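Chemist: need a structure here:
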Amino acid sequence: KFEGVVDLVRGKAIYYDKSTKGAEFKVTDIPADMQALFEEKHHELLEAVAEEDEALLEKYLGGEALTEDEINSCIRKATISRSIVPVLCGSAFRNMGVQPLLDAVVDYLPSPVDIPPMTGHVPGHEDEIIECRCDDKEPLAGLVFKLFSDPFIGHLSFFRIYSGVIETGMSALNANTGKKERIGRILKMHANKREDIKWAGAGDIVALVGLKNASTGDTLCDDKRPVILESLNIPEPVIEVAIEPKTKADRDALSAALGKLAKEDPSFRVKGDEETNQTLIAGMGELHLEIIVDRLTREFNVNANVGKPQVAYRETISKPSKSDMKHAKQSGGRGQYGHCVIEVEPNPGKGYEFINSITGGVIPKEYIPAIDKGIQDAMKSGVLAGFPAVDLKVNLVFGSYHEVDSSEQAFYVAGSMAIKDAMNKAAPVLLEPIMDVEVVTPEEYLGDVMGDLNGRRGRVQSMEARAGGAQSVRAQVPLASMFGYATDLRSRTQGRATFTMQFDHYERVPAALAEEIQKARS
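Modeler: Alright, predicted model coming up:
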């Protein structure tokens, strides 16, 4: 029954032609039965925005009608100052309301010169701030904010220019890597077509072809004014699934497609499981990986079988320990000899730390990195259930070597043996990802929703009333309990509740559950 929308600014009704899927529409007078509602809402709109301009406020309070241009200028000022948020309605399914939305983007949202200049910092000196004013005459500074693999053109880097000008054939400094990039082609992107342009200036968003080493979040700038703009904080993936090609023909195509997708999306990872010889893909949630698999089929024509989602558990230790490990082998000819003593302690939230406390040359300096490498590689599969070990501080305190038989390989093996031994002595524990979940639900389903979150080992953090009789519930819930939650929430609330979820932190798994996980992995 949805036919169109009423524009509160213009005072007109817009009717959409369903047969053309919203492409054609007609503008008419407001229906008589909606006139009273229009008057009420139009009055609310004017009250909300007239305060932005004193002259227009006086005109409005004096009983004079404001013109369409005057109303739009007030809405624009209020939007840019973020004192109001314009809301438009429509139906994405039938493309109804798209045209007023695009007009509102042009009319109300700020251009780059309407907002404060972008700031960055000198590479290696975060306290030295540089202002990048939106001006073609300024030195170049811009951000690669998205990578995309186009089947016809190849590798595209979407680039927003904050200051300066970019031209085809010029070189720019990648401030994050310290290497220069040559600009091949510059494309102006439209929805379903693109055009080649020779240059682009401050405030433009373009796609660059031919960048070899740029990643998402890198800054391209003038080498005479190096600057690093806002960097992206990419969280570690919390969910994994095994993926394999359906046919031999798909094998190479799958590998190439996954490589392209991983380059595009820094929160998506691909890795191999040495024990099961499977390829694992990891991401930020079920939906994230579902979309990746859908893109494999749709964009890359690769068919793949996907396993059930697995939680990315981690392992750590709960008390200090010490290990004295010697790797000595003699099998005729030159042998292998590596000996190290390490002390290990928990390092909560700080990751892996290696301290070299060797004195007096009991282990030659050239073998120390091999011990560190052996420890780090061994930590990739922990001692409880083979999950990566995290948050360990390792102190290398003693060891010995052999003039002939010692080698980097021998000390690498000694280091890996020592960390496994130390972890076994240090009361190892499993950690699981805890998600920050927000559910917005009508009040009548609040009890049901909270009971369900508690049943999923969730801890409710806060509740807040929203407009229209809705309640917002924030909770911290283990990811392992959240599989299939979208379907469950819809059925509990007749499809009226919504939720968002993002990774928050890792936390110790309850003992009973940890045993189950270890049994399942053994």
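
Chemist: CA only for contacts and neighbour counts going forward, please
Modeler: OK.

Chemist: Can you tell me how far the closest residue to E264 other than its chain neighbours is from V362?
Modeler: Counting by Cα to Cα, 6 or more residues apart in numbering, L147 is the residue found nearest to E264 once chain neighbours are left out, at 4.6 Å. Note on L147: its distance to V362, by Cα to Cα, to the nearest Å, is 49 Å.

Chemist: of these two, who's got more company?
Modeler: Set side by side, L147 and V362 show more neighbours around L147, with 24 against 14, by other Cα atoms under 10 Å.

Chemist: which SSE is the more buried one in?
Modeler: Following DSSP states H and E, one finds L147 within strand 141-150.

Chemist: Which SSE is immediately downstream of that strand?
Modeler: Sequence-wise, the next helix or strand downstream of strand 141-150 (DSSP H and E) is strand 154-163.

Chemist: To compare with the earlier structure, here is another sequence to fold:
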Amino acid sequence: MHADEAREVTHALAGDIVAVSGLECNSGVTFTDGSSRLSLSSMYVPDPVVSLSVKVSKKEDQQRFAKALARFQREDPTFRMNVDGESKETLISGMGELHLQIYLERMAREYRLNVETGEPKVNYREMVTQKAMFDYTHKKQSGGAGQYGKIQGYFEPIKANGDEVDANSPVEFRNELVGNDIPPNYIPSIEKGFREAAKKGMLSGHPIINTRFVLQGGKSHDVDSSDIAFRLAAAGALREFYEEAAPIVLEPVMAVQVTVPAEFLAAGLGTISRRKGTITNTVRQGDTVLLEAEVPLKNMFGYITDLRSCTQGQGEFTMDFDRYQAMLSTDQEELRQAYQSQLQGGAAAA
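Modeler: Next up, the predicted model:
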């Protein structure tokens, strides 16, 4: 391949760009002639930062819908699909509002699907910022064998600065237990309970990252202790003592490039300011100006409409994921209250 020119070849050398048709494979796969078992290093694929609930309006379209989603995931490793465990909604996730809009348009154009969508959802993360000790007992008695598991220890941030944390930063479990106060066969259940609870943080319902859970002590009961009792004890310890570790919410920040005619420079700057963005650079390019900025993703929904309305349709922008950073405390409190209202609404419906 050279620009828009394509010609058939029988071999290719390093540096050549080659297109092969008819293959069903994922991005990043290494092809060989079968005589070697080499595998090239895979590309870095960032986690999606925005999600959207989707469904087809007609039941008979479900098969084509599933086929489209499977194809898009093969083609684009930054496009993800999963089913929410609680709401049972199908969620598509990607690197921004425009990214997902492109795939919605492809579903309509290539698969003739009428897809209904929900509100975009930002993929936040949570982490603790200081060490917190825990001493938690899970105890349940209701005739016959009960449930008993007592655990002690602490959790702490793996990296102290939230601005240096990657969205893929894992949670860790460390066993510093001395002796057999808790039988060794229960330790995997404690780790499992912690990891399961960390999938849904208490501030926003989003995954907890960059957190180390350290087990130092505890007690068991000859009759009432079990795998499930210690798994629930670990989940309860995280839930009960989470606030003492000063948790924060991390939000995705986008690197935004806005191009506007020079006479609309003030208007372009205003669109960034209204969305709580920070201008990092301004470059004059003839009759236009390039604005480089960092803006929280949650403030970028519907931005193109705002930009074009104040530049007489002449403004353009692109954005890419830059990093996760700590959310402003006021925004975090609003998010926490919204999540609590959601939980209470779900409980009332149940």
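
Chemist: what's the TM between chain one and chain two?
Modeler: Comparison of the two superposed chains (TM-score structural alignment, normalised by the length of structure 2) gives a TM-score of 0.82, and 328 aligned residues with a Cα RMSD of 2.8 Å.

Chemist: Distance of the alignment partner in structure 2 of E343 of structure 1 relative to G270 of structure 2?
Modeler: Superposed on structure 2 with TM-score structural alignment, E343 of structure 1 falls opposite Y154. Computed with Cα to Cα, the distance linking Y154 of structure 2 and G270 of structure 2 is 46 Å.

Chemist: now swap in G85 of structure 2 and tell me
Modeler: Distance of G85 of structure 2 to G270 of structure 2, given as Cα to Cα: 40 Å.

Chemist: tell me the residue furthest from the middle of structure 1?
Modeler: Largest separation from the mean C-alpha position in structure 1: G332, at 54.2 Å (Cα atoms, centre = their mean).

Chemist: Let me know the helix or strand that the residue opposite that residue in structure 2 once aligned is in.
Modeler: Alignment note (TM-score structural alignment): G332 of structure 1 maps to G143 of structure 2. Following DSSP H and E, there is no helix or strand that holds G143 of structure 2.

Chemist: Check L291 of structure 2 too.
Modeler: Using DSSP H and E, L291 of structure 2 falls within strand 288-296.

Chemist: what about that strand, how far off from structure 1?
Modeler: Compared with structure 1 after the fit, strand 288-296 of structure 2 shows a mean deviation of 1.5 Å (mean Cα distance after the TM-score superposition for structure 1).

Chemist: so where in structure 1 does the helix or strand following that strand end up aligned?
Modeler: Next helix or strand after strand 288-296 of structure 2 toward the C-terminus (DSSP H and E): helix 303-309. On structure 1, the counterpart of helix 303-309 of structure 2 by TM-score structural alignment is residues 485-491.

Chemist: Now do the buried residues in that stretch.
Modeler: Under the neighbour-count criterion of 16 or more other Cα atoms under 10 Å, stretch 485-491 of structure 1 has L489 buried.

Chemist: before we move on, what about stretch 208-227 of structure 2?
Modeler: Going by neighbour count (16+ other Cα under 10 Å), the buried part of stretch 208-227 of structure 2 is 208-220, 224-227.

Chemist: Can you give me the end-to-end span of it?
Modeler: Terminal residues of stretch 208-227 of structure 2 lie 23 Å apart, using Cα to Cα.

Chemist: contacting residues around the residue nearest to E264 of structure 1?
Modeler: 155-158, 215-216, 263-265 (Cα atoms under 8 Å, 6 or more residues apart in numbering).

Chemist: Check the secondary structure at the aligned residue in structure 2 for L280 of structure 1 for me.
Modeler: With TM-score structural alignment as the criterion, L280 of structure 1 lines up with L91 in structure 2. For L91 of structure 2, the assignment made with DSSP: H, G, I helix; E, B strand; the rest coil gives strand.
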